[in-house]
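Student: this one's sequence-less:
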């Protein structure tokens, strides 16, 4: 059993850009998205692909199970997803404590930048850097599943 613990934030400035160590393009969609579970298909960069099942969120935590799948299968599954596929560029940050990423959305969600931090069960929540803005973890509009149904540009 795997537990994902994360928080999501808007950004306050471009200070995060100096901390980028790598990045990749991501296309993802959802085969199921309800209050109890999400089933996500993700295609990363040049061909890595994953099927992920996430349970209901309890605070910043929820169950998460992720499995590699063939890229060809991911492309077929993306065509079966609910809503429009989500497109973003994920920036991995390396100088800030915790596992921080910034997602820079494109397409129907262009203009949206969201930072996420993950930490392991039993560890303290990492400190927030100066470039972090409001915590939007509890705002359902910012979930990736919601963005496939109601894109940022339509708000």
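Tutor: Yes, it's here. Just so you know, these numbers come straight off a predicted model, no measurement behind them.

Student: CA atoms for contacts and neighbours, from now on please.
Tutor: Noted.

Student: name the helices or strands packed onto the longest helix anywhere in the chain?
Tutor: Assignment by DSSP state H gives helix 71-78 as the longest helix of the chain. Counting contacts by 3 or more CA pairs under 8 Å, 6 or more residues apart in numbering; DSSP states H and E, helix 71-78 packs against strand 20-33, strand 37-44, strand 48-55.

Student: show me how far the first one is from its chain's centre.
Tutor: Strand 20-33 has its average C-alpha position 6 Å from the chain's average C-alpha position, going by CA atoms, centre = their mean, to the nearest Å.

Student: which other residues reach that strand?
Tutor: 38-45, 77-78, 80-94, 145, 148 (CA atoms under 8 Å, 6 or more residues apart in numbering).

Student: please identify the buried residues of that strand?
Tutor: Under the neighbour-count criterion of 16 or more other CA atoms under 10 Å, strand 20-33 has 20, 25-33 buried.

Student: before we move on, back to that, neighbouring contacts of the longest helix of the chain?
Tutor: Outside helix 71-78, the residues touching it (CA under 8 Å, 6+ apart) are 28-31, 41-43, 47-51, 85.

Student: and here's the other structure:
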């Protein structure tokens, strides 16, 4: 099932963040996520994930991070379909964490990140700080049980990337952000921020 717990679909909106916001420090138990993409094409993907308590050493390799999770980890396998209008098919099933960990350690295309959670207004938000080759990427997401409409958007959300395939984890597994971060920043400076305007009324913090 999806991370929001509402069956085999996820409803989310995703935003680019320039640096880890202060609200992330309010999460006393951030989670480490290390996930491998076994297949990815045309918006479809198969992902194996290992997740557990956040690590002390954020500079470890993905294999070392998986090993550090140990017995406290959770393993899952997820099949994803293409995203349309903030909605994406996502069927998630549990895996033995040892098996999931061994798959991730042997995979070629891996993403590692630390996930912080915070309740802001009426929504629960997650903030992902990416590690390794995807440093210094930070993304924030909000999920609901249905389409994410009339959203109150925090000030730390610089621009919306819900419909930008470059910020999907399966793309980042093959094309790490560290290799095109400067190019993206120049693009953002030139074009300015954009937000999806077909999902009700966006409300911006401080306006």
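Tutor: Happy to help now that I have it. From a predicted model like this one, the values you see are computed outputs, not experimental measurements.

Student: ok, back up a step: the second structure: matching residues for the longest helix of the first structure?
Tutor: Helix 71-78 of the first structure lines up with residues 97-104 of the second structure when matched by TM-score structural alignment.

Student: that stretch: how far from the chain's middle?
Tutor: For stretch 97-104 of the second structure, the distance to the chain centre is 20 Å (CA atoms, centre = their mean).

Student: for the aligned partner of residue 12 of the second structure in the first structure, what are its contacts?
Tutor: Counting by TM-score structural alignment, residue 12 of the second structure lines up with residue 6 in the first structure. Residue 6 of the first structure is in contact with 60-61, 116-119, counting by CA under 8 Å, 6+ apart.

Student: could those go into a markdown table alongside distance to residue 103 of the first structure?
Tutor: As requested, the contacts of residue 6 of the first structure are exported to a markdown table (distance: CA to CA, whole Å):
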| residue | distance to residue 103 of the first structure |
| --- | --- |
| 60 | 18 |
| 61 | 20 |
| 116 | 8 |
| 117 | 11 |
| 118 | 14 |
| 119 | 17 |
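
Student: now intersect these with the strands, please.
Tutor: 61, 116-118 (DSSP state E).

Student: nearest to residue 136 of the first structure, of those residues?
Tutor: residue 116 (9.9 Å; CA to CA).

Student: map the closest one across to the second structure for me.
Tutor: Using TM-score structural alignment, residue 116 of the first structure sits opposite residue 141 in the second structure.

Student: not counting sequence-adjacent ones, nearest residue to residue 100 of the first structure?
Tutor: residue 117 (4.4 Å; CA to CA, 6 or more residues apart in numbering).

Student: from residue 27 of the first structure, how far off is the one you found?
Tutor: 20 Å (CA to CA, to the nearest Å).

Student: thinking again about what came up before, now name the helix or strand holding the match of residue 12 of the second structure.
Tutor: For residue 6 of the first structure, the host element (DSSP states H and E) is strand 3-11.

Student: average offset between that strand and the second structure?
Tutor: Overlaying the second structure shows strand 3-11 of the first structure at a mean distance of 0.9 Å from the equivalent residues (mean CA distance after the TM-score superposition for the first structure).

Student: now that strand: buried residues?
Tutor: Across strand 3-11 of the first structure, burial judged by 16+ other CA under 10 Å covers 4-11.

Student: the nearest residue to residue 43 of the second structure once chain neighbours are set aside: neighbour count?
Tutor: Distances taken as CA to CA, 6+ apart put residue 82 closest to residue 43 of the second structure, at 4.2 Å, once the chain neighbours are dropped. Neighbour count for residue 82 of the second structure, taken as other CA atoms under 10 Å: 14.

Student: what of residue 103 of the first structure?
Tutor: Neighbours of residue 103 of the first structure using other CA under 10 Å come to 20.

Student: next one: the one 3 residues further on
Tutor: With neighbours defined by other CA under 10 Å, the count for residue 106 of the first structure comes to 15.

Student: check residue 147 of the first structure too.
Tutor: 20.

Student: map it across to the second structure for me.
Tutor: Per TM-score structural alignment, residue 147 of the first structure is aligned with residue 172.

Student: sorry, back to before: quick check: the farthest pair among the ones in strands among the contacts of residue 6 of the first structure?
Tutor: Among those, 61 and 116 lie farthest apart (CA to CA), at 13.0 Å.
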